[in-house]
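Enquirer: Mind folding the following:
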Amino acid sequence: MKVDRTRLYDSSDDFFELNGSIIMKLTRTAAQDVCIKALEHGLLVVRIERGIWHNPGFKARLDCIWDGVDPPVSEAEAMINNAKALEMIREESEVHDAFIITTASIKGYKSHRMR
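Expert: Below is the predicted model:
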C-alpha cells in the first residue's frame, strides 16, 4: 500500500506503516502522535511544515516551517527535540489543521555514495 497524497491521514500508525515521512499530510492529532511515538521507532523529527487542509489539497505556509536538530543524536537529545516538535504543533493547532512531518533515524541519514 502506498501513501495517498490526496488524503489527510488521522492516524500515526499509517505514518509509520506507510513510511509517510516527507509526503503524508496529517491531522493535528496524528501529527502530535507521530512526535510522541517517533523515538519508539528510532526516529527524530527534523522538520514540520504547517498548512491548511482544503478537501482535497494541502495549502502550505512557507513562513510556517519548523526545523529540528540534525542527526546523529543521542536518545536524550532526540527526546528533547521531539518534545519541542510536539509543543510547536500544539501551539499552532488553532491556526493550522494539517502538517507534514519529516523524520530521520537518530543514527543519521543514509549515505548515497557513488559507485
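
Enquirer: Only C-alpha atoms from now on, for both contacts and neighbour counts.
Expert: Noted.

Enquirer: hang on, Ala104 is in a helix, isn't it?
Expert: No. According to DSSP: H, G, I helix; E, B strand; the rest coil, Ala104 belongs to no helix; its state is strand.

Enquirer: That one: neighbouring residues, count only.
Expert: Ala104 is flanked by 19 other residues according to other C-alpha atoms under 10 Å.

Enquirer: same check, this time on Ser111
Expert: The burial count for Ser111: 6, using other C-alpha under 10 Å.

Enquirer: Mind telling me what element it is part of?
Expert: Assigned by DSSP states H and E, Ser111 belongs to no helix or strand.

Enquirer: Proceed likewise with the subsequent sequence, for comparison:
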Amino acid sequence: MNTPRDVLFESAADFYLLEGSVWMRLSPTAAVEVCLSAAKNGKVVARIEGGIWHAPGFEARHDCIWDGLDPPISEADAHLNNLSAADFIREEMTMHTAFILTAPPIFGWPHKRIVQIAS
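Expert: The predicted structure is shown next:
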C-alpha cells in the first residue's frame, strides 16, 4: 500500500482504514480516539512517540515517549493499557502536536507469531 507520510491525520478512522501504525502521524485528538478504540479493534498501544508537526514534517521529541504492555495480552488488559496511553497523550498535547502510535494486535506481534508457528 502506498501511503502518504507527509500528512497529519486528523481521524481515528483513517488509522484503521489505512492500517496505520508507526508510519502514521496523528493529531492529538485522533491519537486519543485511536487509544480509546484500539482494544475493541484488537490492538494494544505498545508505544507512543510524540513530537511537533511542521506541515509537513515530524520532529520527534525524546521527552515524549510512552511504553505500554507487550502483547499477547487479553482485551481487558489492552483496554486498561490503552486508557493509560490516552491519558499520556492528553497530558502531552499542550506541548506536542503530533503522535506516532505503535499498536500491534493483542494476540501478539505478527513477526513473532510467524516464528512461533514455524517452530
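
Enquirer: which residues sit against stretch 101-119 of structure 2?
Expert: 21-22, 24, 31, 38-39, 42-49, 70-75, 78 (C-alpha atoms under 8 Å, 6 or more residues apart in numbering).

Enquirer: Over to stretch 19-28 of structure 2?
Expert: 5, 7-11, 14-15, 58, 89-90, 93, 96-103.

Enquirer: any idea what the residue most central in space within structure 1 is structurally, helix, strand or coil?
Expert: With distances taken as C-alpha atoms, centre = their mean, the residue of structure 1 nearest its centroid is Ile101 (1.8 Å). Secondary structure, three-state DSSP: Ile101 of structure 1 is strand.

Enquirer: Now which residue in structure 2 aligns to it?
Expert: In structure 2, Ile101 of structure 1 lines up with Leu101, judged by TM-score structural alignment.

Enquirer: If you count residues, where's the longest strand of structure 2?
Expert: Ranked by residue count, the top strand of structure 2 under DSSP state E comes out as strand 58-67.

Enquirer: mean per-residue distance, that strand to structure 1?
Expert: Superposed on structure 1, strand 58-67 of structure 2 shows a mean distance of 1.0 Å to its aligned residues (mean C-alpha distance after the TM-score superposition for structure 1).
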